[in-house]
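Engineer: Predicted model and sequence follow; I will ask about them next.
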Amino acid sequence: MAKTTSSGTGVLKGNSLLSKLLAFFGISALLGALGAGMMLPAGMLTGAASQVGTEMLDQLPAELNEEPLSTPSKIMDQDGNEIATFYAENRTPVELENISEHMQNAVIAIEDERFYDHSGVDGEGLARAMVHNVTSDTQQGASTLTQQYVNNVLVNYQNLNGLRTTVSGTKEIPDKLREMKIAVAVEKEMSKDEILEGYLNIVLFTGRTYGVEAAAGYFFDKTAADLNIGESAMLAGLVQSPNALNPENNPEGATNRRNFVLGNMYDQGFITEEEYNEAVESEIQLNVSPEPTGCLNAEEGFEYFCDYTQQQILADPAFGPDRDSRQRMLDRGGLEITTTLDSDLQRAAVETAREHVPADENEGIGAALVTVQQDTGNIKAMAQNTHYAVGEEEPGDLAMNFSVDSQWGGGNGFQAGSTLKPFVAMAWMAEGKSMRDPIDASRRQYNSDVTFPAYCLEDGKASIGEDWPVGNALDNMYKPMRMDYGLYWSINSATVAAAYETDLCSITDITTAAGITTAAANEPLNPAHPALVLGSPQVSPLTMAAGYSTLGSGGTYCEPRAFESIVDSEGEEYTVPPVQCDPGALNPENIKELNNTLTGIADERIAEGNIDFPIAGKTGTNNASSSLWFIGYTSELTTASWAGRYSSLDSLAGSTINGRYYNDVWGARIAGPMWVDYMQEAGPQYETAEFPAFDGPTGDPAAEGLSQGSSNNNGGNDSSNNNDDDSNSNDSDSNEDSEDDDSSGDDD
């Protein structure tokens, strides 16, 4: 709902003073005076008198199209702490009582000494300027503070609405006449103090620093109320030529101009001779404190979340009809954008990701942690190991946001690996089966003529297209086993067998209900590709965190959201995405049974008992070992932990990461420990209740056997519990867990 109507003083009518001037000078004289005020050569006015008359003046609009002042927008965390600022004009409007009296006097002394005597247009000033410009080689202007205020308001309106900007030096006669007419009208509607306050808040002082409060902060790191005589004179002197007289670049010019202002202040009785002498003899003491703008200057580690929120605003028609207008609203609209981000969790996530996978030591290797709150979808943290930069300049500098889909500034995503296996198990249970029911995981290959059930596809089936060898990490895992055992150890042949006995469309129905889509196209997973059950689709960490939050919440899917509220400088509230949840997305009873397996994976294999509150989750490694995952949850928070290569599919095996050499890589070796370290700090800051218990029979999912009560925790592998899944290698000498994976045979 971008504002398009005028506000403030609204429509201002009246041109009595202009009519008096017209009668006094005559039209030709007035045009000459206008030329003087505009510092136009006399030759440019030759034909003007024939074009301008009383009728033209009457037809000129006296409406001051006024928008709220262009002010910075701020992105804030959930507690109102500033994350980043956006502005085209850095400005902080203040009331006149909060502006030093010295500053008020200085600008009057140099810009409009008869400010309190005229009614918007200074006839004496026009006459003086006309005589001066005729008799001198230099040019003198005659615009009053009121006229300058009007001009700045018009420029502000044009900037906010993407119109042609008319500034001093480019005005034509009708522009100047209109400015004068509106100035007279403004004087009838506003007091002198209101005009002076408006002027001091709107005028440019240097660069993109507008208004006296921002200027005082920029040059002196103080408020406008605290400006002394010399500082006030320097700032007032800048108005004539904000960049040319900037004391940073031209200290001599700035000093001379300041002293000229001080002379006017003394001549007009604003300061004493003693105050004048003291100020003139002093040096300009700068304490330059620029206000950063944009996500590049956001708090360290918060840049990627900042970029995500900016992308969301630029895509939302509520902020303008097109991307350019939305950016103008962000840069000029004074938006207060309160997000869902928890800064404590964010800082912990950034520190953990950078500690576990140092970006400057491992070029091309990324890490990300993203946390969502299950019952709201609120994004609480979005961090990665790289440093936000536009254009890669140094190792570890990157603009791409690992956590999000392509449309929001991410890449094409990363293969999900075994993290999709719990959703296969959900489809298995949806057919009335139990996690303790047997599955024949002995099949090593599915030939090209094999089809998988897929009720939503033509003929109700999906074809493989070519022979599909299904690899397990250990040869002795090709055998009958319980479904929970197959999921606990992430046995590829068990997952594929379950999908073959179920239905691919039923599986994608469940992933779609959990909000899982591809990162590049934002499309539901395609059941036509059976390899999806081993994690071939490329997804983003945010998508997977939200998907797993459906498991953590007991079946409710909530769309991820980044905004709590957005309010503009006029107090107008903008509609932000509300909490949008589907409480019946997944079957809660099936989740209870599934949690018996996922809590074992998280607590026993990933945390190894080092987290003292209930957790659940699943590891994942893609076929190339270039993407490693652990996605886990508590009763309130879900966090996706990812590490891998972002510029290629080269394996992470053979890499040294954080001082450790990895001959083999698995989700449990990098992504898992990163998740644990982060959640040890983040988890206790929110609810960590017990997960609802399953009423049916359960056992130890790590124990081999087809009957309840079996307790062989080695799963027949003699393998360490410290390692993850998910390789398609058939190396029977491997010391890794038999958790396999992931996207075997994938050509997707």
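Structural biologist: Received the coordinates, thanks.
Engineer: okay, CA-based contacts and neighbour counts for the rest of this
Structural biologist: Noted.
Engineer: Where do the helices of the stretch 201-350 of the chain begin and end?
Structural biologist: 212-220, 229-238, 251-267, 273-281, 303-314, 323-332, 343-356 (DSSP state H, counting those that start in this stretch).
Engineer: can you put those in JSON lines and add distance to Ala668 and mean neighbour count?
Structural biologist: Shown next, in JSON lines, are the helices of the stretch 201-350 of the chain (distance: least, Cα to Cα, whole Å; neighbours: other Cα atoms under 10 Å):
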{"stretch": "helix 212-220", "distance to Ala668": "50", "mean neighbour count": "24"}
{"stretch": "helix 229-238", "distance to Ala668": "61", "mean neighbour count": "26"}
{"stretch": "helix 251-267", "distance to Ala668": "61", "mean neighbour count": "20"}
{"stretch": "helix 273-281", "distance to Ala668": "69", "mean neighbour count": "15"}
{"stretch": "helix 303-314", "distance to Ala668": "26", "mean neighbour count": "22"}
{"stretch": "helix 323-332", "distance to Ala668": "42", "mean neighbour count": "22"}
{"stretch": "helix 343-356", "distance to Ala668": "13", "mean neighbour count": "21"}
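Engineer: As TSV, those with distance to Asp484 would be great.
Structural biologist: Formatted as TSV, those follow (distance: least, Cα to Cα, whole Å):
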stretch	distance to Asp484
helix 212-220	63
helix 229-238	74
helix 251-267	76
helix 273-281	83
helix 303-314	37
helix 323-332	49
helix 343-356	31
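Engineer: take the one below as the second:
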Amino acid sequence: MSRRRPHVTFGSVVSHLGVIVVVSVVLGVLTAGLAVPVVGALGLGTKAAADSMKNLPEELKAEPLAQRTRVLDSKGDVIATFYAENRVNVELSEVAPIMRRAIVAIEDYRFFQHGALDLKGTLRAFVNNQTGDSTQGGSSITQQMAKMTLLTQAKTDEARAAATENTYQRKIQELRHAIAFEENYSKSWILERYLNLAYFGDGAYGIQAAARHYFSVPASELNAKQAATLAGLVKNPVGFDPTRFPDRTRARRDVVLQRMGELDVITPARAEKLSTQKLGLKVSRTRNGCLGTQAPFFCDYVRRYLLADPALGRTVADRDALLKNGGLTIKTTLDLDYQRAADAATADAVDPTDTAIGALAMVQPGTGEVRAVSQSRPMGREKSKGETYLNYAVDTQYGDANGFQAGSTFKAFVLAAALEQGIPVSTTINSPETISIPQNRFSTCEGQYPITSPWEPSNSTTSGSKNLTTGTRESVNTFFAQLEERTGLCEPYALAKAMGIDLTDPGLERVPSFVLGIADTSPLELATAYATFAARGTHCDARPVTQVLNSDGKVFKDYPAKCEQVIKQSTADNVNAILRGVLQPGGFGQALALDKPSAGKTGTINSNMAVWFAGYTPTMSTAAMIAGADQDGNWVTLNNQTVGGSYVYSAAGSTLAGPMWASAMRAISGGLPYEDFTTPSSTPEAPIQVGIDDVKGLKPEKAAELLSLEGFLVSIGTPQQSDERKGRVAGTSPSAGMAAPRGTAITIYPSAG
């Protein structure tokens, strides 16, 4: 059915021509081909248009274009991308010459001859639009670029609507901005920005992303047929989307090829030949975000790690915008070989829909570099498939899961505290099956534990006379309860925190049962803490990122290793010697032994709701956890559950989490260097010094909490005259800035005003 065109009068045509003439006069680009008398005949309409134009801003600032961010593994391979618009900016020299000529041929063939306004094309467009033929565009490439810039930089819905509204006011604004661009920038710059700005459909912004998306080649390698296809998409990227409407795309491509032949961009014969060929698409999808990547939960950890860094922006929203639009290159510590080993281990141990969750993390001692993060439930929102967005492998700050108690793996911190305090390895303690200890016999950083009711731990392994070696290897609860009574609660708690366990609530965590692992933690935290033993007492903060580059490839921020000696080397050497016995003949984990020197510790919590194995070689630390959890994350016992296809009568760290740990470690063992632990020395070492924080001006209670977290024994003295507000901390003894061993008594002095 044909469309009837509206009746066109001479006056209406002249009126529209008048708008263009006025614009031309105002901008100083009136051509000699237009007669001056026509202007006088147009009347007040042209004056109004000119007046409105004078009120528009002359120059439009071209802000940097949004670009996608790439996330790389430790070998430099892309593992994920973040973007609001899938765009990779390229210089004009990085675009194939045939692509440049194709886009000019179809969109603005006189681009390099005219200024901002192609008056001939614009007049033709106005006449044709008035007669109902809207198939011909009159905007120059510069005008289109100005329009796209306005739209891209619009911050509100109103501004976006204004940038696309079909009015002469918008057209005049576009022209004025185009003139400013022509005056301030070269034609090459304008064409380059145009190609990077343009939307090519199916989520591809800019010529580089489009070339990669539709043909799996860089823009520099596009051929004539591909260039014609992409050049044809700009007119209507949705309607000509080749993934949805290949026939329309091909017809549009052939129009471009014909035009290229007419303008001698290619020969007419070649244009005719290419028009007989198929599109030749080779679509490559660029994922946005972490879902579906090779390491989704590591990727999510990286994203959250950066969102927490103020260096990337004042607010979380600012940081998120930078990640999605900044064209960053994020270099991470991920090793995909380790990640595959971890994923295979968790998948084999626990099925996604089990009433259990398996999680595992690998950390390199001496650097803190996180090599892998894995869990048995895949990333997604379908509970029926066992999917989840909660990351159980990392601490709460980066994963949203609350964590799980780690059981007897925390005995290592009491063991280390005892050695730091000079308690000999040979110390023997009678450890019956059950004991009763008044809780006020445990000292804290501020005095004695306030609860007097008895604590009555019992053994689940062996009983009898034990020393530090046998008590640890056999994981004897009553032995460690009494050892903790000797060390006090302050130093083991402070050591665990210094070694990487995110302890934040002393009131609930720094209690007698701390030694049995009642504090919530994650595989990543525990792997980081045990890496401290592997590195002979040097703790390095866990870090998934080594460097961030800006869109120009220059360093935006480095993330160097942050390491500190937190326990004596002799302490770590003794812990290593004791824990390696767990994996030797006679130890609970002997079936988990590797072909490299290794050490480890099992952990099981009350009601067998979580079991752990934390183990390490001198060069790699891995913590594995299997916890009873339904699809909503509620804790349940592992006992009498089917986990990984096997029925579990009574869960234990050595028989459930241990094999998952061993599977992952054995898979990567061939790539680990053969390195042995250092034999413990009897040569005395100076105690580790800890810096005393400046708590001046704080409330005494808050100051006491902060200092106690460092392992100092804190008391509050008599008020002193001070410039500080009355009741606030005036100072400490020893003073802030000094260093002292953990367990040193520090007095806080409130201000008397």
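Structural biologist: Perfect, thanks for sending it. If you're wondering where the values come from, they're calculated on a predicted model, not measured in any experiment.
Engineer: still on that earlier bit, so which of the helices of the stretch 201-350 of structure 1 is nearest Tyr574 of structure 1?
Structural biologist: Counting by Cα to Cα, Tyr574 of structure 1 lies closest to helix 303-314 out of these; the figure is 11.0 Å.
Engineer: Report all helices and strands that that closest one contacts.
Structural biologist: Applying 3 or more Cα pairs under 8 Å, 6 or more residues apart in numbering; DSSP states H and E, we find helix 303-314 of structure 1 packed against helix 323-332, strand 379-384.
Engineer: Would you reformat those as CSV and include distance to Glu63 of structure 1?
Structural biologist: Output for these, formatted as CSV (distance: least, Cα to Cα, whole Å):
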stretch, distance to Glu63 of structure 1
helix 323-332, 22
strand 379-384, 46
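Engineer: and Ala730 of structure 2, which of the three is it?
Structural biologist: Following DSSP: H, G, I helix; E, B strand; the rest coil, Ala730 of structure 2 is assigned to strand.
Engineer: Give me the neighbour count for it.
Structural biologist: Ala730 of structure 2 has 25 neighbouring residues, counting by other Cα atoms under 10 Å.
Engineer: likewise Pro578 of structure 1?
Structural biologist: Counted with other Cα under 10 Å, residues neighbouring Pro578 of structure 1 total 15.
Engineer: So it belongs to a strand, correct?
Structural biologist: No. Read with three-state DSSP, Pro578 of structure 1 is coil and lies in no strand.
Engineer: And it, what's its match in structure 2?
Structural biologist: The alignment partner of Pro578 of structure 1 in structure 2, by TM-score structural alignment, is Pro560.
Engineer: what's the distance between its match and Ile746 of structure 2?
Structural biologist: Per Cα to Cα, to the nearest Å, Pro560 of structure 2 is found 32 Å from Ile746 of structure 2.
Engineer: for Cys563 of structure 2, same thing?
Structural biologist: As for Cys563 of structure 2, its distance to Ile746 of structure 2 is 25 Å (criterion: Cα to Cα).
Engineer: So the closest residue to the match of Pro578 of structure 1 other than its chain neighbours, which state does it fall into?
Structural biologist: Closest residue to Pro560 of structure 2 apart from its sequence neighbours, by Cα to Cα, 6 or more residues apart in numbering: Thr546 at 6.3 Å. Secondary structure for Thr546 of structure 2, judged by three-state DSSP, is strand.
Engineer: Next, the contact list for Thr546 of structure 2, please.
Structural biologist: Contact analysis of Thr546 of structure 2 by Cα atoms under 8 Å, 6 or more residues apart in numbering lists Ile330, Lys331, Thr332, Thr333, Asp558, Tyr559, Pro560.
Engineer: TSV for those, including distance to Pro310 of structure 2?
Structural biologist: Rendered in TSV, the data for the contacts of Thr546 of structure 2 read as follows (distance: Cα to Cα, whole Å):
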residue	distance to Pro310 of structure 2
Ile330	16
Lys331	18
Thr332	18
Thr333	21
Asp558	14
Tyr559	13
Pro560	16
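Engineer: among these, which ones are buried?
Structural biologist: Ile330, Lys331, Thr332, Thr333 (16 or more other Cα atoms under 10 Å).
Engineer: Now check the last one against structure 1: what is it aligned to?
Structural biologist: Taking TM-score structural alignment, the alignment pairs Thr333 of structure 2 with Thr340 from structure 1.
Engineer: can you give me the strands for the stretch 551-700 of structure 2?
Structural biologist: Under the criterion DSSP state E, counting those that start in this stretch, the stretch 551-700 of structure 2 contains strands at 555-558, 563-565, 599-604, 610-617, 620-627, 641-643, 646-648, 689-691.
Engineer: Give me the secondary structure label for Pro424 of structure 2.
Structural biologist: Following three-state DSSP, the label given to Pro424 of structure 2 is coil.
Engineer: Just give the number of residues close to it.
Structural biologist: 12.
Engineer: who touches it in this structure?
Structural biologist: Leu468.
Engineer: That one and Leu468 of structure 2, how far apart?
Structural biologist: Per Cα to Cα, Pro424 of structure 2 is found 8 Å from Leu468 of structure 2.
Engineer: what's the closest of the helices of the stretch 201-350 of structure 1 to Ser648 of structure 1?
Structural biologist: Nearest of these (Cα to Cα): helix 343-356, 19.9 Å.
Engineer: Next SSE downstream of the closest one?
Structural biologist: Beyond helix 343-356 of structure 1 on the C-terminal side, the first helix or strand identified by DSSP states H and E is strand 365-373.
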